[in-house]
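> what follows is a predicted structure for the sequence shown.
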Amino acid sequence: MSERPKIVVDENMPAVERLWGDSAEIDRWPGRSLRREHLEGADALLVRSVTRVDRDLLDNTSVRFVGTATIGTDHLDIEWLEQQGVQWASAPGCNADAVVDYVLSALWQLAREDGWDPLAQTVGVVGAGNVGGRLVARLKALGMETRVCDPPRAQRENDDSFVDIDRLLSEVDVVCLHTPLTVEGAWPTRHLLDARRLARLKPGAVVINAGRGPVIDNGALLDIARQRPDLSLVMDVWEHEPAVDPALAQHCRIATPHIAGYSLDGKIRGSWMLYQAYCRWLGVDACRSLASVLPPPAVAGLELAAGFDPADAMRLVYDPFRDDRQLRKTLNRTDPEQRAAFDLLRRHYPVRREFSSLLLQGRFDPGMMAQLSGLGFRVSGTEAPE
C-alpha cells in the first residue's frame, strides 16, 4: 500500500473526507455505474447496496479492503473476497433505527388517515435481525402485540416463540418485511411472499416492505392489489429497482425510492463504522468519534401542548408522503429516464434525522409518555393526570 492510500467511494456516502482527513486520497464515483477501470491504483473500496462487489469488479485490481456502509451484504461475493485475501467489513445496525422510524411513521400516518388505532394492531415482523429486532423491541415497548418469523434464529436459539410465515400472514394486521435476500439454503427469501402466501393476508392488512424488493413477487403483488383494494401497501424497495412498476406504485398507499434507512444519522454512522474497521485493518487508532462528524439537528426540541397527536411529532422529523410525492413524479417517464430519476432521488436526498434526535417536552399522562418513548423520541416533562 502506498504512503497515502487511495480509497474509491460511492458518491452518496457522507463524511468520508472528514473521517479520513488528509490520510487518504478519496475518489468518488456513482455506485451503480462503478466499474473496474475506476479502481485503478485503489487500495480500498467503500460502497452501498447498489454496487455488486465480486470478481468481475475487483479481479486484477489492487483493492485489499472492501467496506459496505449497509446492514446487508448480499451484494458482496464474500466467498470470493475471502479466497482472494481481501478484507471486508459491513455496518450492521448503522441505519436500523432509521428504517424502524420509517415503518412506524408509515403506520401512524395511515392510521390517522383511516381512523384506526395503531396501538391496537397486531404486527408481524419477518426477519428479526438488526432492523427487525429493533422494530420488535419498539413495538413491545409500545405494548403492541407481535408475531415474529425468523427460521434461522428459531433454530439457532431453540425458541418456540417464533412462528412460521403462513401462520403470521393469517394472524396479523400489519406485515413488516426485514429479511436479507437469499436464493439458496434452507430458508430462501426470494419471493417469500408469492401469490399463494399473499392470498393469506387478512382483510384490510397493511404490508410494509422496507427490506429487499424481491422478497415479494411484485407481479403477484400487483395481481392481488388489483383484486383486493382493502389492502394497504407501503413499498420502499422494488423487485427490479431502479425500475419501478408504475402500475404497482399506483396501488401503493406509500411508495418511496429505497430510502427507509436514509437518515443522516444512519448514513454517517455507516461511514464511521467502516472508518473504524479500516483503522483496525491497518492496525492504527481510530482518532475520530461519531459525535465529531454528526451535526446538530435543525430542530432539537419541541414543546407539546395537551391533546397533540404523536403523528405530528413523527411527521415533523420524517414525512413519508414527501418521499412518496417525489417518486410518483418520476413514474410517467420512459424507462431509462425513470431509472435515472430513481437514483437521483437517492443521490440528492434531503437531510433527515432520526426520532432520537428530537427532545419532546410537556405535561404528559403516563400512557402518552410511554408511547412517545416507545416510538423512539427523547422525552422530558412532568406527568399529567390521566
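Here it is on my side, so go on. It should be emphasised that the depicted structure is a prediction, and the values quoted were computed from it without experimental measurement.
> drop to CA atoms for contacts and neighbour counts, all remaining ones
OK.
> neighbours of the residue lying closest to Val183 once chain neighbours are set aside, how many?
Of all residues beyond its chain neighbours, the one nearest Val183 is Arg190 (5.7 Å), with distances taken as C-alpha to C-alpha, 6 or more residues apart in numbering. Here the count is done by other C-alpha atoms under 10 Å, and Arg190 has 20 residues near it.
> structure B:
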Amino acid sequence: MSEPLAATSRRVEGKARVIVTRRLMPDIEQRMSQLFDVRLNDDDHPFTRGELVDVMNDCDVLVPTVTDTIDAAMIEGAGERLRMIASFGAGTDHIALAAARARRVVVTNTPGVFTDDTADLTMALMIGVMRRMREGTRIVRHGEWRGWGPTGMLGRSLGGKTLGIIGMGRIGQAVAHRARAFGLQIVYHNRRPLPESVERMFGAEYFADVDGLLAQSDIVTLHCPKSAATHHLLDERRIALMKEGSVIVNTGRGDLIDQEAMIAALESGHLWAAGLDVYPDEPVVDPRLIAHPYVITQPHIGSATEEGRTAAGMKILANIQSWADGHSPPDRVIEGYA
C-alpha cells in the first residue's frame, strides 16, 4: 500500500470526483473546486505509480500531466468509477490509449495552447547557442570578462543558415514563421508534405527522407511526437550524417535523441552545440551536458508561461464540464463513452 497522498479533498455532493496530480494555476484550482468534488495535490510532489493506482480507484476523473505514466495495467485495474482522464498537456504518449478505449474511459488533452510558447523557447535556445550566451553569462558572473575585443566570444550568425525542422505540425510551423524573420532557410521533414501554399509562405523545402534533411541542415530542431517510430530518431548513424559543426535543438521529447551518441558527437566536435529543454531521464540531466560550454540546458520550460498554463487549465475545465454534462468533450483524444 502506498503512502497517503499530501492532498486536499473537497467533497461536494452530486458532483464529479476529480483528482489532480500536480498543482495548477490558482484561478484554475479555485474554479475547479467550485465546479467539482476535487482533491488537489497541495505539496505538488510527483505521484508514484502506487499513488496513481490508488487515486484511479477513487475518482471519476483523473487529471494527470505528461510526466505521469498511465499504463495499460493501471487502466485495466482501475475501479469502475474512473470514466475520464483529462490530461494536462498536448502529448498523449504517456497514456495507454488502447486500454482506455477498451475500458470506455474518455481521454482528453490540451492541444494548441503551448504552440507559441514552445516555439519562442526553441528560438531562444537557437539564438542562445549560436551566440554563446551560456558562456558569456558565466564569464560575466565569475568576473572573468576582460572587456570587448575583436576576437572575443565569437559565435555564429543565424542569417543564411539552413534550419532543418523535423515535425511540421503546429509548433514546427510556428518555429518556421519565427525563423524566417531571422533569415534562416527552412527545410523540413513530416509524415506528409504541407500544402504548396504553406511551403511558399515559409519558403520551405520538403524532405521525405530524414537523412537527406540532416545532411543539408546547419541547425536541426525536433518537434515530433514520442512513439516507437521516433524513439532515438537521431541515433549515432544519423548524427554522423549531420554537417560538421552543426547544432541540435530539442524542445520536443528527450527520447527523440540517442543521448550517448549526441554527447559523443559534442565531445568530438562533430556537433558544435546543443540547446536542450527535454531529456530521456527527467529530471536527471547528464553531467556531461551541464559541463559542456556550448550546451544550454533548460528544465523543461517550453510551456512554462502564466498565459499558456492558464489556457491549458481552462481547456481541462471545459473538457470535464462538457463530459459531466453528458456531451463529447472538445479535446477528446479517443472514442470513449460518458
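Great, that's in hand. Because the structure is a prediction, the values reported are computed rather than measured.
> superpose the two chains and report the TM-score.
Scored against TM-score structural alignment, normalised by the length of the second structure, the superposed chains reach a TM-score of 0.75; 279 aligned residues with a C-alpha RMSD of 2.6 Å.
> can you get me a residue count around the aligned partner of Arg288 of the second structure in the first structure?
Counting by TM-score structural alignment, Arg288 of the second structure corresponds to Ala247 in the first structure. Ala247 of the first structure has 12 neighbours, counted by other C-alpha under 10 Å.
> three-state assignment of Ala247 of the first structure?
Here Ala247 of the first structure is recorded as helix under DSSP: H, G, I helix; E, B strand; the rest coil.
> center of the first structure, which residue is that?
By C-alpha atoms, centre = their mean, the first structure has its centre lying nearest to Gly261, at 3.4 Å.
> give the contact list for Asp343 of the first structure.
Pro242 (C-alpha atoms under 8 Å, 6 or more residues apart in numbering).
> separation between it and Val215 of the first structure?
21 Å (C-alpha to C-alpha, to the nearest Å).
> what of Tyr278 of the first structure?
Taken as C-alpha to C-alpha, the span from Tyr278 of the first structure to Val215 of the first structure is 32 Å.
> between these two, who's got more neighbours?
Val215 (25 against 22).
> trace that one over to the second structure, please.
By TM-score structural alignment, Val215 of the first structure lines up with Leu256.
> these two touch, right, its match and Ala229?
No. Here Leu256 of the second structure lies out of contact with Ala229, judged by C-alpha atoms under 8 Å, at a distance of 9.5 Å.
> quick one: the strands in the second structure?
Along the second structure, counting by DSSP state E, strands occupy 8-10, 17-20, 37-40, 61-63, 84-86, 106-108, 162-166, 185-189, 204-206, 219-222, 246-250, 271-276, 295-297.
> would JSON lines of those with distance to Arg141 of the second structure and mean neighbour count be doable?
Converted to JSON lines, those look like this (distance: least, C-alpha to C-alpha, whole Å; neighbours: other C-alpha atoms under 10 Å):
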{"stretch": "strand 8-10", "distance to Arg141 of the second structure": "42", "mean neighbour count": "15"}
{"stretch": "strand 17-20", "distance to Arg141 of the second structure": "40", "mean neighbour count": "26"}
{"stretch": "strand 37-40", "distance to Arg141 of the second structure": "40", "mean neighbour count": "24"}
{"stretch": "strand 61-63", "distance to Arg141 of the second structure": "41", "mean neighbour count": "25"}
{"stretch": "strand 84-86", "distance to Arg141 of the second structure": "43", "mean neighbour count": "27"}
{"stretch": "strand 106-108", "distance to Arg141 of the second structure": "45", "mean neighbour count": "26"}
{"stretch": "strand 162-166", "distance to Arg141 of the second structure": "32", "mean neighbour count": "26"}
{"stretch": "strand 185-189", "distance to Arg141 of the second structure": "35", "mean neighbour count": "24"}
{"stretch": "strand 204-206", "distance to Arg141 of the second structure": "40", "mean neighbour count": "19"}
{"stretch": "strand 219-222", "distance to Arg141 of the second structure": "28", "mean neighbour count": "25"}
{"stretch": "strand 246-250", "distance to Arg141 of the second structure": "25", "mean neighbour count": "24"}
{"stretch": "strand 271-276", "distance to Arg141 of the second structure": "21", "mean neighbour count": "26"}
{"stretch": "strand 295-297", "distance to Arg141 of the second structure": "16", "mean neighbour count": "23"}
